[in-house]
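S.K.: prediction below, plus the sequence it came from.
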Amino acid sequence: MANSEESRPQKKRKVEVSPPFSLLSSLPDEVALNCVALTSRWDHEALSLTSKRYRSLLTSHDLYKIRSLMGRTETCVYVCLRIRPVDRWYILRRRKNLDADLIPIPSLPSRSRVASSVVVLDSEIYVIGGSKGGIPTCEVWVLDCRTHTWRIVPSMGMARANASAGVIDGKIYVLGGFISDDYSNWVEVFDPKTQTWDSLPLQKELPGRRYIHDSVVWDQKLYAVDGKEETFYYSPCQGKWGRGNRGHLVGNRRDWCMIDNLLFCISKKGSIHWYDPKDLNCPEGCEPEGMYSKEVLGLDSLKRSLSTSRLVHFDDLSVALWQKEKLRYSFPSWAPTRLIDLLPGARLTNCGPNIVLFWDVLKGNRREIWCAELSFKRLAGEIWGNIEWSNALMNVDPLVDGYELLYSASVTL
């Protein structure tokens, strides 16, 4: 009998395996937050679906402080495409095979707008002013990049489109963006702590700037560039205005951004250029001089494609402002007559130590929206670029003239 019992096949004991993250349920929030902080940002959406507790942990301000202390932060690039008649927001996702795609997120719960100013403050993107149906607005919307939710904050005192904006010492400065002879409210400053706007006048000796196509923050000053490549700045800590040096060529630079204390931009000929930001300054009492940029070397394979891009279009308000500036400054006969011929059609934004490019390519009977990431290194006084990856993000209808890249911004989370 004993032998027969021993000869019987033994039933295998069923081993229960705990589902992922279930062990965290028994841990205190402080310990659980440290565990969650180790996960990739791309896993957060799936994790948030498992329970209310995880959703709460993932939206905690403490989580992003812990990620920063652990060195686990990630830079995410957000993109707003206008696919008429609506604006759609996406986040750019890198894949392990070096491909990339666009993941849709909730879009701005408001009427489609163009010519807004976009700045990043902490983990949020501010969309300031802009034109809705050709009418400037004073509204300000904020995208919380931790939860991908939108909220509206107090409006500006002035409706603005094509304004310059930047963040200095935790406050948002917005310059220009309206046509008026009254410059008492030419600058508005938003304090997110008090949720209030204050106004600053434009200094009388500076000419009134209307059309601004670029801006950048450097050395605690907000520099703005107008349609004639003339540069001026405001210094909050000194409470004064100043004139900067002007661009070497009229209107052939766009999307100024700072990387590793160098100023990068893109030209309408499809080349990436760089400046020493010290060249922005014009000594007091001196006439502005030309800023001579240098081309980033090693990117010849991109030039032709970028030079033919028309991903950026211009709304009627932007064109009207440009026409007024052109007449006012009496541009020479050789200057381009259309705004779309003056500025590049491709767009760039900083992404940590690199640059991310967006442009469109016409291939036969289809149009593709492309993206590439560029890294840089300095050799013998020159800057060399390297294409880390490049691929098409989506196909669009080439017969529909309604695909436009409105904004792109990088956020560290």
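M.R.: That came through fine.
S.K.: switch to C-alpha atoms for all contacts and neighbour counts from now on
M.R.: Will do.
S.K.: give me the helices and strands touching the longest helix belonging to the chain, please.
M.R.: Counting residues, the longest helix found in the chain (DSSP state H) is helix 316-329. Helix 316-329 makes packing contacts with no helix or strand when contacts are defined by 3 or more CA pairs under 8 Å, 6 or more residues apart in numbering; DSSP states H and E.
S.K.: in it, what's buried?
M.R.: Neighbour-count burial for helix 316-329, counted by 16 or more other CA atoms under 10 Å, picks out 317-319, 321-323, 325-326.
S.K.: could those go into a markdown table alongside distance to residue 72?
M.R.: Listed next are these as a markdown table, based on distance: CA to CA, whole Å:
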| residue | distance to residue 72 |
| --- | --- |
| 317 | 43 |
| 318 | 41 |
| 319 | 44 |
| 321 | 44 |
| 322 | 44 |
| 323 | 48 |
| 325 | 47 |
| 326 | 48 |
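S.K.: one more structure, for comparison:
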Amino acid sequence: MASSGDDSPPETTTSTQLIPSLPDDVALNCLARVPRHHHPNLSLVSKTFRSLPKSPLLYTTRSLLSATETILYVAIRIPPSTGARWFTLLHRASTNSNLLVPIPSCPSPSLVGSAYVAVGSEIYVIGGSIKDVPSSNVWCLDCKLHTWRRVGNMRVGREFAAAGVIDGWIYVIGGCVVDNWARAINWAERFDLKAQRWEAVASPGVEVREKWMHASAVMGGRVYAMADRNGVVYEPKGKEWGVPEKRLDLGWRGRACVIEDVLYCYDYLGKIRGYDPKERVWREVRGVESLPKFLCGATMANRGGRLAVLWEGKAGSGGCRKMEIWGAEIEVERRGEGEIWGKIQWSGAVFTVPNESAIVNCLAATV
């Protein structure tokens, strides 16, 4: 006997609203204020929320509400791979701790000696060598969606180049051999972030052209590129090249960062110091004596005005020996007559990796 319409099960309707009791624009306004470290849990609330952390609209709203955050991203070389794997620093509210969690790595994982710059919510991986051959490839990480895309190639292949961002341009210096005219005119070049294209930058004389750069920074509208024996400084506004102060070169070790036009790094004694380019003097950062001495394997980044430091430490013994990645975040300020003081906000182990691993770089992106 055929059933009547009254016997049919009622139709179920699925609400596509973010929060059923609120209009979507109001709900989005609320959800955009949720801190980034809660997004993994947010995606578990419902099917509607599942794709929300990957929504460009969410990040547009966060920007309009000034609810963006500065998030740390870290590249680590983990054997047997010669390339870098990528992680982001996540705050775990339940234990009030911080840990590195993996994200998709660069599609060209074998790059060695790349240059890195962060521009807003994006991180650019520039050049690097593949099987000892310098590459002109450039990759860009979208830190909002954790996706990678190819960017137009540089004019020449580079490894261990210096890079910095000024007024919508990425400047890349060195990292290539200047053994012929074609390479010499491209020893330095710049990338137009808006037009997404490269162009040459008139470079200085051969006497200051070095192939490999061990550090770089942007201070006072200038790009500083420190080479193995000396360095150069370029001011895009006046298109002028110069030589950095000798005092700056002598005190610079490891991956440095700039906060309010002061360069921070660690010195040959493993202490954190800050360099003021106006006063041309290095000063030790006081108040952080509980941190270890950074003789090697440390890198720094400006995380929203605070000094983020990552370093390598050992864990375990014998055949089970591992390496721990440790981190700290320091609030820095100037006091008195040029003194620099730091207040440690947190410090602790954030990841454990196989021995012989190495921190490649860390950068901060705004999402």
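M.R.: Right, received. Where do you want to start? Please read all numbers here as calculations on a predicted model, not as lab measurements.
S.K.: fetch the TM-score of the aligned pair.
M.R.: The TM-score (TM-score structural alignment, normalised by the length of the second structure) is 0.84; 342 aligned residues with a CA RMSD of 2.7 Å.
S.K.: returning to that earlier point: most widely separated two among the buried residues of helix 316-329 of the first structure?
M.R.: Based on CA to CA, the longest span within these runs between 317 and 326 and measures 14.2 Å.
S.K.: please, where are all the helices along the stretch 51-200 of the first structure?
M.R.: For the stretch 51-200 of the first structure, the helices defined by DSSP state H, counting those that start in this stretch cover 52-58, 61-70.
S.K.: need those helices in a markdown table with mean neighbour count and distance to residue 209 of the first structure, can you?
M.R.: Listed next are the helices of the stretch 51-200 of the first structure as a markdown table, based on neighbours: other CA atoms under 10 Å; distance: least, CA to CA, whole Å:
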| stretch | mean neighbour count | distance to residue 209 of the first structure |
| --- | --- | --- |
| helix 52-58 | 16 | 43 |
| helix 61-70 | 15 | 39 |
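S.K.: looking at the ones you listed, spot the one closest to residue 212 of the first structure.
M.R.: Between residue 212 of the first structure and the helices of the stretch 51-200 of the first structure, the shortest separation by CA to CA is 34.5 Å, and it involves helix 61-70.
S.K.: that closest one - contacts with which helices or strands?
M.R.: Against helix 61-70 of the first structure (3+ CA pairs under 8 Å, 6+ apart) you get helix 29-36.
S.K.: after superposition, how close is the helix or strand that the helix it packs on is followed by to the second structure?
M.R.: For helix 29-36 of the first structure, the following helix or strand on the C-terminal side (DSSP states H and E) is helix 44-48. Mean deviation of helix 44-48 of the first structure relative to the second structure after superposition (mean CA distance after the TM-score superposition for the first structure): 4.0 Å.
S.K.: chain center to helix 44-48 of the first structure, what's the gap?
M.R.: Relative to the centre of its chain, helix 44-48 of the first structure is centred 25 Å away, using CA atoms, centre = their mean, to the nearest Å.
S.K.: repeat that for stretch 72-86 of the first structure.
M.R.: Its chain's C-alpha centre and that of stretch 72-86 of the first structure lie 8 Å apart, by CA atoms, centre = their mean.
S.K.: got the end-to-end distance for that stretch?
M.R.: Stretch 72-86 of the first structure has an end-to-end distance of 35 Å (criterion: CA to CA, to the nearest Å).
S.K.: got a list of contacts for it?
M.R.: 37-38, 41, 64, 67, 87-93, 111-112, 351-352, 402-413 (CA atoms under 8 Å, 6 or more residues apart in numbering).
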